[in-house]
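> Mind folding the following:
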Amino acid sequence: MKVHFYPKAILLLLLSVLLWSCQSSDSVKFAFLTDIHVVPGNENEMVFARAVGEINRSDANFVVITGDLSNMGSDAELNAVKAILDSLNKPYYILPGNHETNWSETGGATYKKVFGDDRFDFNQDTYRFVGFNTGPYMKMGDGHVKQEDMAWLQKTLSSGDKSKHIIAMAHYPLADGLDNWPEITETLKQQNVKMALCGHGHKLQMMNFNGITGIMGRALLSRDKTDQGYNLVELKGDSVWVSEKKLGQTPEQMFAWNIHESKQIEGLSISELPNYDINKQFERVAVKWDYTDSASVLGGFDMHPSGMLAWLSSDGYLRCINKTDKQMLWEHHLGTPQYGTPVFYKNMLIVGTSQGKVRAFNVADGMPVWETEFAHPIFGEGVVDGDQIFISLGKGGMASINASNGTLVWQFNDVEGFVQVKPCVTYKEVIFGAWDRHLYCVDKTTGKLNWKWNNGHGAILYSPGNVVPAVAKGKVFLVAPDRYFTVLDLKTGKQLYRTNEHQVRESMGMSADKEYMFAKLMNDTVVAYPTDIPEKGELWALDCGFGYEHNPCPMIEQNGVLYGGTKNGEVFAINTDGGQLIYRYKLGNSSVNKLMLNREGNLMVMLMEGHIFELAFPFGEEIKL
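Prediction:
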């Protein structure tokens, strides 16, 4: 046997090659955090700082955070998160969650200012990481990937190095709860994406996203606050290891698999595709007209007597079309994104913008007429009453503006949270809720406070911040996320009646004759109360069969028919005389944002995915309109 002796330099070279091969460049380890829910001074903030310190001492290459950085997406909360991340000695990539997009005093503007974009695309060795925003946007509802983000995702995934393993990241699971999950997962599968990470559920678990292996990360703190930690992901070649890292403890491996194998998710539940079979039961319902925008629509629309339709799009456009021929009459790019709803007033279209302006445009040619600038983003829908428009101003409270020339009549800004809701305007009062647990009633002429009512709940997220109250017979009616039906005295704000017998949410409506108040429950049911003596209890409660529900879109009533919409693109009509279902009809899979009746008595419907429909139904003698 011949023995070879190598010089010391050669031995060092061979050792270096051996070490390099053991630590191949396709080996990647990263910390995966989600649902950290920081509020300045709360326990989550302190635990997050500890986690960042621990990650700094680890061998992780980078950090990914998939949303719910904060509790309400406030400027103070986002800046508190950024201050801690500034101490991180590794690159980090971050996405918003529903707590940043649903409740935000700036409509997401501060998030982008502090963290940059709300999506990312980067490479690390042989892996590619693509993250995108899943909403929802300034209202309760399922998650939603905006149409322009869908286009970005398709374009991004179709370009770049095809040899890399692509890992998708989002806040919402790519399943039920994200309205356009079928389109998202098909787009990912077309580009051979085999793995997706998400948050939202607070529990570390493996999932099945329409055949894509999914990992939901654990939250920073357990719900009982006793368990603190984050997730670790290690990639090497085709292999994946996912571990739970409790603070101060050794990581515990939870899952391991080959990225090309699907057997790891066989047997795990998979979301069912949207089902339109309900439409077969109501074949007399007809889609008479429809229009599709190129972007999503996060607010509602308005109709002009001349046949014009106008709305704001998620890519920042104010659009006005001729309903007859669907031709675009004019459009303006106001800045992205937009959440409000335009309102026609005589020969003008008035809209509040995310850029903090109330603007008026000439209906005929779209030319600007006037604008009034405020200090905060505006998200809501104004109410025209006479020659005034009453409109919420975000953190600026509520305003009355001369609709003819834009002159500010009064502004009430003694609020502790932001105001986004469409106000209820009566003969003498303007009533509105805010994200500060209060309902406010101010004098319509002067804007002076008459009274304010507090729901008594400590959690701001239970505020009547996105419900349009109603007034009848000297009483104010409202429902809210605290799941109570409440009746107040109009003059004094004194609480007259309050019950949580039914799990109501934010969607309600009043009959045109003001004899009945209607509310949508969180599961299947619509309930009716008399407005004269509501404490008698409900007149009827109808199980409509639409499932779990939290869409805040107000219901409308006309000629004894109540119309409502759901978070999954379904509309329903109920005979209010006894509460019988007339029809249910599924138009899409995203939130119904606005319902209106046109001159023909047909139902106009706006879906968040950018679709507008006109529905006709031959009621005939069934309802005796």
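
> can we go C-alpha only for contacts and neighbour counts from here?
Noted.

> Tell me how many other residues surround G160.
Using other Cα atoms under 10 Å, G160 has 11 neighbouring residues.

> Can you check my assumption that it lies in a strand?
No: when DSSP: H, G, I helix; E, B strand; the rest coil is applied, G160 is found to be coil, with no strand at that position.

> got the buried residues for the strand or helix carrying P182?
Element membership for P182 (DSSP states H and E) is helix 181-190. Buried residues in helix 181-190, counted by 16 or more other Cα atoms under 10 Å: 181-182, 184-188.

> With adjacent residues omitted, what lies nearest to the residue at minimal distance from the centre of the chain?
With distances taken as Cα atoms, centre = their mean, the residue of the chain nearest its centroid is P136 (1.5 Å). Nearest in space to P136, with sequence neighbours left out and distances taken as Cα to Cα, 6 or more residues apart in numbering, is G143 at 4.6 Å.

> Another sequence for comparison is provided below:
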Amino acid sequence: MMKKYGKSLLLAVFCLIAVRYGFGQQRNLQFAWLTDIHIERGSKHIDDLKASVDDINSNKDVQFTIISGDISDFGYDMDLRIAKQVLDRLKKPYYIVPGNHDTKWSESGATGFQDVFDHRNIAFDYGGISFIGFQTGPIVRRGDGYITPDDFKWVEKEVEKAKKHNHIIIPFTHYPLNNSMSNWYKLSDYFKENKVPVVLVGHGHRNRKMDFDGLPGVMARTNPGRKSKDKNSPVGYTMVKVTSDSIYFIEVNPEINKRTLWHQLSIRPANYTDVKHMPDLSINKRFTNVKTVWQHQIPAGISAAASYDKGKIMVGDRAGLMHCFDLVSGKELWKFKTGKSIFSAPAIYDDKMVFGSADGFIYCLNTQSGKVLWKFAADKWVLGNPVIEDGKVLIGGSDGKFRAIDLQTGKQLWSFDGMKGWIETKPVVYDSKVYFGCWDNNFYALDVKTGALIWKWALNEIRSVSAFYAPAACWPVASNGKVFIAGPDQILTALDAATGKVLWRTKEQPRINEALGISADGSKVYVKAQKGNMLFAYSTKTTEPSIVWQTPVENGADDNQSAILEMDGHAYFTFRSGVAVSAESATGTINWEFKLGDVMLNPATPVDNGRVILSDVDGNLVLLYCSTMH
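Just a heads-up that it's a prediction; the model follows:
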């Protein structure tokens, strides 16, 4: 009798546990999973997506579809809208999040995805499961994927909702939760705490069983088919089936009517080893000569360099706020709200500060009060960084135009039109010309007085490449009759400032990062190695590449495009790992290193007397003071 009672008690306890963790109910759930569809006007990828959509619609057992990023190939608003038109043909609901091709290469500053799909993160419940989809792509600036503070708070809120309903939690996002993300551990630690059984990801374009520090992950194949000499890969997507205790992953190839079960996992909530990860800031103990004076955390995150003028620090954030802080105390003096994210570092002259916003306006504010002096309406988003030269504001936008605007009145003086890409760079003015790159694969030289085209140059003159190789993110520099640029081809190029002719290009080694800087005397160009842990200074005077100095650093591979700034004989390099390095301009000797966190730094803002402003994409803003040279 006691044995029977004991068995009944154990069964009752098991049932309670099963209900508590959402796997006691009978479940027969089936959904489709698309990822990395890479829509581009005129491409075969559109037909490939239509084939998968038609096949999904033919299966009456499919309850919904998830899409885990890289909706467009190059972030264009029109391509996102084309994708939506095709996806809207799905008969059942679909739930979509962006990928890095929608957020990094983005004419809208990653705001267009939300305009088209009405969200960037999305959560929904089905069959006792809470599906939580969220953005992890780098925003405008090249670098690792990461989860922003705002998005992480949103994930936390959705997980807490799911727990109140005793739901199983299945997150989906674009980036794998590994070292392809700078702060992956925030998500993996949190999901393990909450017994998440699996995370669904894209980005890698192939079916893959993954392990995120003990947390099971599944990567799904890209949707488009591909034909090559060696192998034909048919159009495909993933069908996911969920039962009471398991989840199954099946590749579906609609054009050849093939289905292949390739993976199976338990859907039951898991118990993980409790391991917590934190940023390693031990480097800060090595360099005791640099100290934090004050620090702020701006919740929306920062994706632009700060600017300094007359005791004030001005910096924009991704919520569209321009902030002004007192340099000495760190107190916020004023803030001004634009309509969308700011990726533009303010240009300042005579108490006037000018910057662009993804809301499509160029603003001029009074630096003392934050009051609007004028604003200019562009035809699209404005991500470009302005310069002020002889009373003119020079700035590019996403409308294929580069403009000169009168600083006093806000009236347009001239416009160079017809470019087929967007502009995010900060132009350089040199020898009566203004130079800048554009995501149409061209680098331009215009007459600074009239806006007339003097010349343009493209890497296609040397070899055939796509616009992904455009020298559009680097801030060009100029000296000694040369303009210097670096692009995703990882080569430093010196162009004749007068003609655009290539004077020299570095060889394939070292691979050069897109971040550039120039010494105050114009004799050296500063660059970082894309791989190889090295800082370089090249001479601007020579007729072929000539290294003045090179200095080893310990920051790993780096693709952070943040410009290199110099002041008082010190050059400031910032890295995707959250590390800033100060080096002597003349010799490359390291003065100090400082780690702010684990996410990408924006360009440093040197102030004076050993003071420098750092900021990162998480929204940390800090004033550092270096008392002596290390």
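
> coming back round to it: I'd assumed D142 was in contact with the residue nearest to the centre of structure 1.
Yes: taking Cα atoms under 8 Å as the contact criterion, P136 of structure 1 and D142 are neighbours in contact, 6.3 Å apart.

> sorry, back to before: can you tell me which of the buried residues of helix 181-190 of structure 1 is nearest L449 of structure 1?
Nearest to L449 of structure 1 out of those is W181 (Cα to Cα; 45.2 Å).

> Need the counterpart of that closest one in structure 2.
W181 of structure 1 is assigned W184 in structure 2 as its aligned equivalent, the criterion being TM-score structural alignment.

> Let me see the contact set for its match.
With contact set as Cα atoms under 8 Å, 6 or more residues apart in numbering, W184 of structure 2 has these partners: 146-147, 177-178.

> Confirm for me that R120 of structure 2 is in contact with G137.
No: contact status for R120 of structure 2 versus G137: not in contact, 10.9 Å apart, counting by Cα under 8 Å.

> before we move on, the earlier item: determine which two of the contacts of W184 of structure 2 are furthest apart.
In these, two members sit farther apart than any others by Cα to Cα. They are I147 and N178, at 12.1 Å.

> hang on, the earlier thing: for L178 of structure 1, see how far away the residue nearest to the centre of structure 1 is.
9 Å (Cα to Cα, to the nearest Å).

> what do those two both touch?
Once Cα under 8 Å, 6+ apart is applied, the residues that P136 of structure 1 and L178 both contact turn out to be 142-144.

> more crowded one of R120 and G137 of structure 2?
Set side by side, R120 of structure 2 and G137 show more neighbours around G137, with 30 against 19, by other Cα under 10 Å.

> What's that one aligned with over in structure 1?
The alignment partner of G137 of structure 2 in structure 1, by TM-score structural alignment, is G135.

> Thought H144 was touching its match, still the case?
Yes: with contacts counted by Cα under 8 Å, G135 of structure 1 reaches H144, the gap being 5.3 Å.

> picking up where we left off before, columns distance to S585 of structure 2, secondary structure and neighbour count on top of the contacts of W184 of structure 2, output as CSV?
Listed next are the contacts of W184 of structure 2 as CSV, based on distance: Cα to Cα, whole Å; DSSP: H, G, I helix; E, B strand; the rest coil; neighbours: other Cα atoms under 10 Å:
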residue, distance to S585 of structure 2, secondary structure, neighbour count
Y146, 32, coil, 28
I147, 35, coil, 24
L177, 38, coil, 27
N178, 36, coil, 17
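
> Tell me how many other residues crowd the aligned residue in structure 2 for V419 of structure 1.
When the two structures are superposed using TM-score structural alignment, V419 of structure 1 falls opposite I423 in structure 2. When neighbours are counted by other Cα under 10 Å, I423 of structure 2 registers 29.

> Equivalent analysis for W451 of structure 1, please.
The number of residues packed around W451 of structure 1, counting by other Cα under 10 Å, is 16.

> K285 of structure 2 now?
Burial of K285 of structure 2 is recorded as 11 neighbouring residues (other Cα under 10 Å).

> Now do the strands in the stretch 1-150 of structure 1.
Residue ranges of the strands in the stretch 1-150 of structure 1, as given by DSSP state E, counting those that start in this stretch, are 27-33, 62-66, 92-95, 120-124, 127-131.

> can you map out the strands along the stretch 401-550 of structure 1?
Taking DSSP E, counting those that start in this stretch as the test, the strands found in the stretch 401-550 of structure 1 are 408-412, 424-425, 429-433, 438-443, 449-454, 470-472, 475-479, 485-489, 495-499, 504-510, 516-521, 523-530, 540-548.
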